[in-house]
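Asker: Model the following, please.
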Amino acid sequence: MTADNSQRQAVAIAAYLAQFNFADPTIETTIDPRPGYADLPDEDHRQRHRDYLRAAHWAQSPALTDEDIQDLREMRRRYGFPS
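Answerer: Sure, this is the predicted structure:
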């Protein structure tokens, strides 16, 4: 994965995770009385928020370290993005 490609991948993951980051887990809808986005457990919601912040940072970073790229690969696998 090249640095340029890594940043594009980080943008894709940040965009995907944004849907979880901006979902308010305390709001109940009239259609589904369960709170939150897809009724994620609190820890899963917090993990997605942390990952969103990391991916957004990588997307804007001028350079990614080898460790950043490895973490990005692991994040891609965690959320089912193809390798």
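
Asker: contacts, neighbours, all on C-alpha from now
Answerer: Will do.

Asker: Could you count how many residues lie near residue 3?
Answerer: Neighbour count for residue 3, taken as other CA atoms under 10 Å: 15.

Asker: Equivalent analysis for residue 78, please.
Answerer: 9.

Asker: And residue 8, by the same measure?
Answerer: 15.

Asker: what's the answer for the one 5 residues further on, then?
Answerer: Residues within reach of residue 13, counting by other CA under 10 Å, total 22.

Asker: in what helix or strand does it lie?
Answerer: helix 3-21 (DSSP states H and E).

Asker: list the buried ones in that helix?
Answerer: Across helix 3-21, burial judged by 16 or more other CA atoms under 10 Å covers 6-7, 9-14, 17-18, 20-21.

Asker: one more to put side by side:
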Amino acid sequence: MTKAPEHSPPTFEQALAELESIVDALEQDEMTLEQSLDAFERGIGLTRTCQQALETAEQRVRILTDTRPDAEPEAFDTHD
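Answerer: Below you'll find the predicted structure:
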């Protein structure tokens, strides 16, 4: 039995572009209720992906701009 390939999560830019596409499609009002719900569900997942990427970027910026004289370099874990 072969294992299905694992898909890596989209980058921030990919997630944002897909989210914009979903919003455009929902605004067209041409989808069925079920299609709209599926698109909305996908959009929520993409929103969470974008939010997590932004939080990670914000944390990195805080670490890089820490100007306290006693500040020690911190290891930054990019994996959750």
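
Asker: Next, the TM-score between them, please.
Answerer: The TM-score (TM-score structural alignment, normalised by the length of structure 2) is 0.47; 50 aligned residues with a CA RMSD of 3.1 Å.

Asker: Can you convert the buried residues of helix 3-21 of structure 1 into JSON lines and add a column each for distance to residue 43 of structure 1?
Answerer: Shown next, in JSON lines, are those (distance: CA to CA, whole Å):
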{"residue": "6", "distance to residue 43 of structure 1": "27"}
{"residue": "7", "distance to residue 43 of structure 1": "26"}
{"residue": "9", "distance to residue 43 of structure 1": "24"}
{"residue": "10", "distance to residue 43 of structure 1": "22"}
{"residue": "11", "distance to residue 43 of structure 1": "23"}
{"residue": "12", "distance to residue 43 of structure 1": "22"}
{"residue": "13", "distance to residue 43 of structure 1": "19"}
{"residue": "14", "distance to residue 43 of structure 1": "18"}
{"residue": "17", "distance to residue 43 of structure 1": "15"}
{"residue": "18", "distance to residue 43 of structure 1": "16"}
{"residue": "20", "distance to residue 43 of structure 1": "12"}
{"residue": "21", "distance to residue 43 of structure 1": "13"}
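
Asker: from these, which single one is nearest residue 77 of structure 1?
Answerer: For the buried residues of helix 3-21 of structure 1, the closest approach to residue 77 of structure 1 (CA to CA) belongs to residue 13, at 10.8 Å.

Asker: Can you give me every residue that contacts the closest one?
Answerer: Shown in contact with residue 13 of structure 1 (CA atoms under 8 Å, 6 or more residues apart in numbering): 52, 55, 76.

Asker: Pull out the buried residues from the biggest helix by length in structure 2.
Answerer: Longest helix in structure 2, counting residues (DSSP state H): helix 33-64. Buried residues in helix 33-64 of structure 2, counted by 16+ other CA under 10 Å: 36, 39-40, 43, 46-47, 49-50, 53, 56, 63.
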